[in-house]
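# can't give you the sequence, but here's the structure:
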């Protein structure tokens, strides 16, 4: 069954010495657009993270937010002694120049944030990553399930639209049998308006003209293609693959066939049914914009 492009999931888990909070939100998009809000030390894993995400999501604007708390103090904090020495020398110079009574204290040096350097070891990063991946996959599975549930609702709406559209096409097909009769009546009316009453038109000549015009106005091919597009759309709706773009293309093709029928039609009934069909196709395409 088709999936929606919209969804949200959140998973919070404690794994090893870490507390994870993973949120994944997806919205409509023409393609797959991923943005990540992750701790800096996981930036080296971002490509792997996106690769895993693409196993679950094929289309949509996806935002990933990851928060990690260390339940045990990691050995990540270092002091850059060279920078400390530079700040100390600068402050000592200020104290001496201004003859200040207070000497430079350690607390003065610790006010400068860049004297600290926080950097996880590769081993620690791998440990975080190995605990993170199962939780990340759980969040993605929940997202897919949410998108699938929304997809079921969209599928029901699309099937209803296609059912109504097919019913309209079948009515057009029934009315199309009357096209030669309509052309005969219209042509006779035009002939009577143009020619004097004492001049008659050979019936065989009139029938040949009617047959020629009716051939140009034949809409059987358009009806056949419309039915084929509707059938294919119903098949795609049952698919578990990413079919949103294919469904949108079919919607365009349905609209083209209905426009052709409108341009050929001299039947008010057929024209009205084709216009109703165009409304249904517009509704179909609007819903398809939400499909992965």
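All right, it came through fine. Just so it is clear, the model here is predicted, and its values are computed rather than measured.
# rest of the way, CA atoms for contacts and neighbours
Will do.
# and residue 283, what does it touch?
Residues in contact with residue 283, defined by CA atoms under 8 Å, 6 or more residues apart in numbering, are residue 161.
# got another, please set it beside the one above:
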């Protein structure tokens, strides 16, 4: 599997008989999977199917699904309203009895009465309705496929960016480990100088207290654990990148761990060079966290 972005768009159009429709699917970042559907009245039966199909293919993201349906104008027919016609004929019969010398009504006059002739929408049979719903469902599947493809294409870019950032974090970690200030002799000399300063500032320090202060200084100067965890985090990030799929949540947690180690590295820094590396690490990690927000 490859990484997938949560950002994507697709549009699919279709026609069947006198019906034309358009599916539009949009997705952006989200903590979970949140789908918002806009389906015209009369096609509500599609909602459960659409949600089910989308939830199988998408794991995270705010997804907007919009269906527009148009019917061609020539679907209406001219029909006689039998009830209205009967009422008109009954009224004419009454008038003819009362006015026997009046001219007999003609067909044009009868049909001109309001309501006798009316436009009616052609009714669909159950088979036609089922065929339309099936066509709309098939069209949605194509739109969903296209959305997934676009999210995967965006995921390829994220893969490249995150891999590059992992390599940069590894390079900076190795650079921190190779600093001259991390050599044992340099650390010993620096601790000795700091102990001498303590003794000069307070010559009444007891040997036990002085030993404790020296241990504290040595512990603060040791960044071995931070470096080891940074190495482990880089390997974990690379594993997630290669695994692919819905790994965004785990990546986000890992980014927090990266940031924690970089902060500790800066706080333990005993040289300008190490501080500079720590700040560079924080910059790369912040950039990485921004990209991870897009990962499904």
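The structure has been received and is ready for your questions. Since we're looking at a predicted model, the values are computed, not measured.
# excluding chain neighbours, what is closest to residue 241 of the first structure?
Spatial nearest neighbour of residue 241 of the first structure, chain neighbours left out: residue 2 (7.0 Å); criterion: CA to CA, 6 or more residues apart in numbering.
# distance of the one you found from residue 231 of the first structure?
16 Å (CA to CA, to the nearest Å).
# circling back: so the residue nearest to residue 241 of the first structure sits against residue 234, correct?
No - applying CA atoms under 8 Å as the test, residue 2 of the first structure and residue 234 come out as separate, 10.7 Å apart.
# between those two, which one's more packed in?
When neighbours are counted by other CA atoms under 10 Å, residue 2 of the first structure and residue 234 differ, and residue 2 comes out ahead with 24 against 16.
# what secondary structure does that one sit in?
coil (DSSP: H, G, I helix; E, B strand; the rest coil).
# next one: residue 43 of the second structure
Three-state call for residue 43 of the second structure (three-state DSSP): coil.
# please identify the buried residues of stretch 175-183 of the first structure?
By neighbour count with 16 or more other CA atoms under 10 Å, stretch 175-183 of the first structure contains the buried residues 176, 179, 180, 182, 183.
# err, stretch 40-49 of the first structure, not the other one
Neighbour counts over stretch 40-49 of the first structure (16+ other CA under 10 Å) mark 41, 49 as buried.
# can you show me the strands along the first structure?
7-15, 18-27, 32-37, 60-70, 77-79, 116-118 (DSSP state E).
# take the ones you listed and write them to JSON lines, including distance to residue 204 of the first structure and mean neighbour count.
Compiled in JSON lines, the strands of the first structure are given as follows (distance: least, CA to CA, whole Å; neighbours: other CA atoms under 10 Å):
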{"stretch": "strand 7-15", "distance to residue 204 of the first structure": "67", "mean neighbour count": "17"}
{"stretch": "strand 18-27", "distance to residue 204 of the first structure": "64", "mean neighbour count": "20"}
{"stretch": "strand 32-37", "distance to residue 204 of the first structure": "63", "mean neighbour count": "14"}
{"stretch": "strand 60-70", "distance to residue 204 of the first structure": "62", "mean neighbour count": "17"}
{"stretch": "strand 77-79", "distance to residue 204 of the first structure": "101", "mean neighbour count": "12"}
{"stretch": "strand 116-118", "distance to residue 204 of the first structure": "97", "mean neighbour count": "13"}
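# residue 259 of the first structure: which of those is closest?
Closest to residue 259 of the first structure of the strands of the first structure is strand 60-70 (CA to CA; 31.0 Å).
# tell me what that closest one is packed against?
Helices and strands touching strand 60-70 of the first structure, as assessed by 3 or more CA pairs under 8 Å, 6 or more residues apart in numbering; DSSP states H and E, comprise strand 18-27, strand 32-37.
# so how far does the last one sit from its counterpart in the second structure?
If you overlay the two and look at strand 32-37 of the first structure, the average distance to its match in the second structure is 1.2 Å (mean CA distance after the TM-score superposition for the first structure).
# quick one: contacts of that strand?
50, 57, 58, 59, 60, 61, 62, 63, 64, 65, 66.
# which residue range of the second structure does that strand align onto?
The aligned range for strand 32-37 of the first structure in the second structure is 33-38, by TM-score structural alignment.
# so how far is the matching stretch from its chain's centroid?
Taking the mean of its C-alpha atoms, stretch 33-38 of the second structure sits 11 Å from the chain's own mean (CA atoms, centre = their mean, to the nearest Å).
# on that earlier part again, with distance to residue 35 of the first structure added, can I get the contacts of strand 32-37 of the first structure in TSV?
Converted to TSV, the contacts of strand 32-37 of the first structure look like this (distance: CA to CA, whole Å):
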residue	distance to residue 35 of the first structure
50	9
57	13
58	14
59	13
60	11
61	8
62	6
63	5
64	6
65	9
66	11
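# wait, which of those residues is closest to residue 260 of the first structure?
So of the contacts of strand 32-37 of the first structure, ranked by how close each gets to residue 260 of the first structure (CA to CA), first place is residue 59, at 32.4 Å.
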